[in-house]
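Participant: I would like the atomic coordinates for the input below:
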Amino acid sequence: MSKFGELINAHVPVLIDFYTDWNESSQSMNPVIKDVAAALGDKAKVIKIDVDKNQELAEALRIKGLPTLMIYKEGQMKWRQSGELDANTLINLVQEQI
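Facilitator: Take a look at the predicted model:
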């Protein structure tokens, strides 16, 4: 959990994709997340967290649906949504926090 605190305290926006390998919607988000990361470059961090390997964190954040996407900046959650989104929408949401 302390590592998560370090991740979200960045001065740039941090987009987090909570996923599992067995969830179809999570899998279909993989290329979208890669596109978002490429488009944003060093203006933001893009991180994927496997909820199966991080169950304590997933429970603490009350993650129910997959994928769950969150944007943090300087330790504060700025946005959260469960379900699939397209790359342009995610890029715009992150850019609002830059």
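Participant: for the rest of this, base every contact and every neighbour count on C-alpha atoms.
Facilitator: Will do.
Participant: Provide a list of residues in contact with A44.
Facilitator: A44 makes contacts with V12, P13, V14, L15, A37, V94, I98, as judged by Cα atoms under 8 Å, 6 or more residues apart in numbering.
Participant: K78 now?
Facilitator: M70, I71, Y72, Q97.
Participant: inside helices: which ones of the residues you listed?
Facilitator: Counting by DSSP state H, no part of those is found in helices.
Participant: let's see this one next, to set against the first:
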Amino acid sequence: MGAVSDVTDETFDAVVLKSDKPVVVDYWADWCGPCKQVGPIIEELADQHGDKVTFVKMDTNTNPVTPANNHVLGLPTIQVYVGGEVVKAFKGAKSKSTLLKALEEYL
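Facilitator: The predicted model follows:
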């Protein structure tokens, strides 16, 4: 079981790129309405599958470098990293079933 932890520009490499497990990164901002819809879904997935996949969120207001470096052009954006590389990416609010289907090979 795992809660969603915050990741910053400073911790991104260590937490996401060097992780032994797949990592789901939720890029969000407090002004983003759809981000508020996705947040609880990510929390739920983390509670159910946090033993196999790491779930983190990044506030793009306070961490502008990493989203720019990773081609995050809209919010919410969800990226799945495996071995330090983006293997899947989603822009916009997605349903729990869509995210589960995208993650099923890692669960």
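Participant: thinking again about what came up before, same list, the contacts of K78 of structure 1, but as TSV with distance to V51 of structure 1 and neighbour count please.
Facilitator: Formatted as TSV, the contacts of K78 of structure 1 follow (distance: Cα to Cα, whole Å; neighbours: other Cα atoms under 10 Å):
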residue	distance to V51 of structure 1	neighbour count
M70	14	18
I71	17	24
Y72	18	23
Q97	25	16
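Participant: of those, which stay in contact in structure 2?
Facilitator: Contacts from these that recur in structure 2, judged by both residues aligned by TM-score structural alignment, their matches' Cα atoms under 8 Å, are M70, I71, Y72.
Participant: for the first one, what is the corresponding residue in structure 2?
Facilitator: Read that as M70 of structure 1. Here M70 of structure 1 is matched to Q79 in structure 2, going by TM-score structural alignment.
Participant: what residue is smack in the middle of structure 1?
Facilitator: With distances taken as Cα atoms, centre = their mean, I16 lies nearest the centre of structure 1, 1.5 Å away.
Participant: ok, and the closest non-adjacent residue to the equivalent of P67 of structure 2 over in structure 1?
Facilitator: Alignment note (TM-score structural alignment): P67 of structure 2 maps to A58 of structure 1. In this structure, A58 of structure 1 finds its nearest non-sequential neighbour in V51, 5.8 Å apart by Cα to Cα, 6 or more residues apart in numbering.
Participant: before we move on, back to that, pretty sure the match of M70 of structure 1 sits against L99.
Facilitator: No. Q79 of structure 2 lies out of contact with L99 (Cα atoms under 8 Å); the separation is 10.6 Å.
Participant: number of nearby residues for the residue nearest to A58 of structure 1?
Facilitator: Counted with other Cα atoms under 10 Å, the neighbours of V51 of structure 1 add up to 20.
Participant: what is the neighbour count of the counterpart of L40 of structure 1 in structure 2?
Facilitator: The equivalent of L40 of structure 1 in structure 2 is H49 (alignment by TM-score structural alignment). H49 of structure 2 has 19 neighbours, counted by other Cα under 10 Å.
Participant: fine by me, thanks again.
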